[in-house]
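# here is the input, now give the coordinates:
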Amino acid sequence: MIPFLDLKAQYASIKGEVDAAVLGVLASAQYVLGDEVAAFEREFAAYCDAKHAIAVNTGTSALHLSLLAAGVGPGDEVITVPFTFVASVSAVCYTGATPVFVDIEPTTFTMDPAKLEAAITARTKAIIPVHLYGQMADMAPIMEIADRYGIPVIEDACQAHGSEYKKRRAGSIGISGCFSFYPGKNLGACGEGGIVVTNDDEHAKTIRMLRDWGQEQRYHHTLKGFNYRMDGIQGAILRVKLRHLEDWTEARRDHGRHYSALLSGSRQVKAPTELADRRHVYHIYAVRTRDRDGLQRALQAEGVQTGLHYPIPVHLQKAHADLGYKAGAFPESEAAAREVLSLPIYPEMTSRQVEQVVAAVEQEAYVA
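Prediction:
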């Protein structure tokens, strides 16, 4: 069996470092926030070329607090894409604002800037481009439109740790960038975690208070806040993993290039495209095929685990039927939801395993 992801292999490769970091937190008794979280914030901010980083308990919380710090609330609209994990939209709903969707580009699966301006209204308070699968959205035209209208841009970089656009790191372009450290992410905690990066001093100050019950100092509650703090153990583990992230990223990129070279002439699938002005970090290696479900079943029979990211776009999810969108509203997102299949990719994977996955893809007799 070739697993879709092998977190046990990753832990085995850094077990001594992780175990020592965890024991250090237990000895310090700094279980919530504390020195390890503060150090991780500094190190991750530097990694993203950002001035500030504020660690929280999930990527969803990072998005929620970024929206609140940008002044988003009931009656406002926030523009994002329907082809994403539901958390991108849930965070908007938490503020009382209304999500408004624009479709994606079929090549990158990210926000189509050509469709953005038409979605802007007098109520638009923020724009959330989603850097999906490890490749950033086309930020230059998005920022140009947003700046012209005076609308803040919040980057959903939950799948884009270390990704770049025109040599700029994910999270460093908009007013803030939001990352998730869910265990399966390129930089994953041993549990839940998230972070906001920003170059805006006031934005950082507000988010730092909001994550900790709105406190400016202990028991002085300036804002109505939340319990969104990061655990000390997760901060310590993430510090260890951050030291390895670039090596892991280059391993993912090597596997991505190997996959793409082997699949370049495929009649079964279309490989993802890494654009010349971007650094794709391959959180997901997503191929397109007309018979996605058939290919997934065939690969499972050959011992290859795969994933679906994402089979139902958010605008067609039952939970968001109240937004009033119908099938056909966003054809590129809906086509991607039908056609995209995620193949195994992780740093510990071998070149031989990549070749075995491709052989299994190519040997299937069905017509794609």
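# okay, CA-based contacts and neighbour counts for the rest of this
Fine.
# what's in contact with stretch 350-367?
Stretch 350-367 has contacts (Cα atoms under 8 Å, 6 or more residues apart in numbering) with 2, 255, 258-259, 262-263, 266-268, 291, 295, 298-299, 302, 304, 343-344.
# in helices, which of these fall?
Among the contacts of stretch 350-367, the members falling in helices (DSSP state H) are 255, 258, 259, 262, 295, 298, 299.
# the residue nearest to the last one when sequence neighbours are not counted sits in which helix or strand?
Pointing back at residue 299 there. Nearest residue to residue 299, sequence neighbours excluded (Cα to Cα, 6 or more residues apart in numbering): residue 360, at 6.3 Å. Remark: residue 360 resides in helix 351-363, with elements defined by DSSP states H and E.
# list the buried residues for that helix?
Going by neighbour count (16 or more other Cα atoms under 10 Å), the buried part of helix 351-363 is 353, 354, 355, 356, 357, 358, 360, 361, 362.
# this one as well, want them side by side:
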Amino acid sequence: MEFINLKAQYQRIKSDVDARIARVLEHGQYVLGPEVAELESRLAARVGAKHCISCASGTDALLVALLALGIGPEDEVITSPFTFFATGEMIALIGARPVFVDIDPVTYNIDPEKLEAAITPRTRAIMPVSLYGQCADFDRINEIAARHDLPVIEDAAQSFGATYREKHSGNLSTIGCVSFFPSKPLGCYGDGGCCFTNDDGLAKAMMELRNHGQDRRYHHVSVGINGRLDTIQAAVLLAKLEIFDGELAGRNAAAAKYDVRLAGIVQTPKVLPGYTSPYAQYTIEVDDREDVQAAMTAAGIPTAVHYPVPLHLQPVFADRGQGVGSFPHAERAGHRVLSLPMHPYLQDEEIERIASAVQGAVSLKTHA
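Next comes the predicted model:
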């Protein structure tokens, strides 16, 4: 059984993917070829943003966004401790200080009620994460940010395709940063990402920063990075965009079946009213996760943990002095979350097999 069935997806779109890649090979514009501009235009139109700037990865998208906002040493950026390492990593990489705020235990996203207390005179931005696909509470976050004249960067690595009160993830704040890593709801065949914004100045800066800070060839107005999306990856994403809405429906159908089958057995994901999710992960909570995961493996069911160690407990941030107990909701989630297979091609019998294995593993622990 596949955790994410990219093989089934490829078989569905093989002719389109192959034809689009062949066109790139024929025209030979492997860097910033016409497919890149086409993709940026279509993505911007989809989320309703004025600008889309493609990048070599979701991590580069975060970096480019931070650089465009002029954030650097001695600055602070508020974010969640319960996320993939890249979120805090890019803040630290430019010399700024990640300031963590605990999560809401239901959505796993940053708790807006704890946000204002973390703001200091050194705060330069707020970077919420739309974890597992569900957006953070951006109305509340943006309201707080506006009161303190702070930009907001949505780490939308996992949430492309999500909506929040009829608005699209990626277009909910100053800048939205998306990942196109293969396992994401919209993924390429390697690394890729993009930034969305409605600010002309930020768009221009990010366009330059992802291309060595050039505003024209060999004329560098800033110190940037080599963060361009490959043309072949843009071609793959254009093919996948053609079936994306159908895949979103497939993901939500699978999640709904999981919800029904696992009700009362484990804690299942809760998508709030007014929100939709692409279910980048379908993540449950269990006691004694290692034992449950071992039982699932023995039953031939792949699982994953997103994420076992919150950022404040990572060795590289040990000098912050924020040990165990600093962010209890993030720490509790790190011990309990378990992601099940999730993709648009899950069959009913596969969902039943997975759910039965979860029920058996949990019952085994209950009666141990």
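# the residue nearest to residue 299 of structure 1 maps to what in structure 2?
Using TM-score structural alignment, the partner of residue 360 of structure 1 in structure 2 is residue 357.
# which residues in structure 2 form strands?
Remark: strands assigned in structure 2 by DSSP state E are 51-55, 76-79, 97-100, 123-127, 153-155, 163-164, 167-168, 175-179, 193-197, 214-216, 219-220, 275-276, 282-285, 337-340.
# of these, which is nearest residue 312 of structure 2?
For residue 312 of structure 2, the closest of the strands of structure 2 is strand 97-100, at 7.5 Å, according to Cα to Cα.
# ok, average deviation of the closest one from structure 1?
Strand 97-100 of structure 2, aligned to structure 1 and superposed, deviates on average by 0.3 Å (mean Cα distance after the TM-score superposition for structure 1).
# in that strand, what counts as buried?
Going by neighbour count (16+ other Cα under 10 Å), the buried part of strand 97-100 of structure 2 is 97, 98, 99, 100.
# just put the strands of structure 2 in TSV and tack on distance to residue 316 of structure 2.
Below are the strands of structure 2 laid out as TSV (distance: least, Cα to Cα, whole Å):
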stretch	distance to residue 316 of structure 2
strand 51-55	26
strand 76-79	16
strand 97-100	12
strand 123-127	20
strand 153-155	21
strand 163-164	34
strand 167-168	34
strand 175-179	24
strand 193-197	25
strand 214-216	33
strand 219-220	33
strand 275-276	35
strand 282-285	27
strand 337-340	23
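# closest one to residue 6 of structure 2 among these?
Across the strands of structure 2, residue 6 of structure 2 has its closest neighbour in strand 337-340 (15.5 Å, Cα to Cα).
# residues in structure 1 matched by that closest one, start to end?
Under TM-score structural alignment, the match for strand 337-340 of structure 2 is residues 340-343.
# likewise for stretch 302-313 of structure 2?
Matched against structure 1 by TM-score structural alignment, stretch 302-313 of structure 2 falls on residues 305-316.
# first-to-last residue distance for the matching stretch?
26 Å (Cα to Cα, to the nearest Å).
# please apply the same query to stretch 48-66 of structure 2.
Across stretch 48-66 of structure 2, first to last residue, Cα to Cα, it's 22 Å.
# where do the helices sit along the stretch 51-200 of structure 1?
Secondary structure of the stretch 51-200 of structure 1 (DSSP state H, counting those that start in this stretch): helices at 59-69, 87-94, 139-149.
# and residue 198 of structure 1, which of those helices is closest to it?
Using Cα to Cα, the nearest of those to residue 198 of structure 1 is helix 59-69, at 9.5 Å.
# for that closest one, which outside residues touch it?
Contact partners of helix 59-69 of structure 1, identified using Cα under 8 Å, 6+ apart, comprise 56, 87-88, 90-92, 94-95, 126, 154, 156, 158, 176, 178-182, 193-196, 203, 206-207, 210-211, 228.
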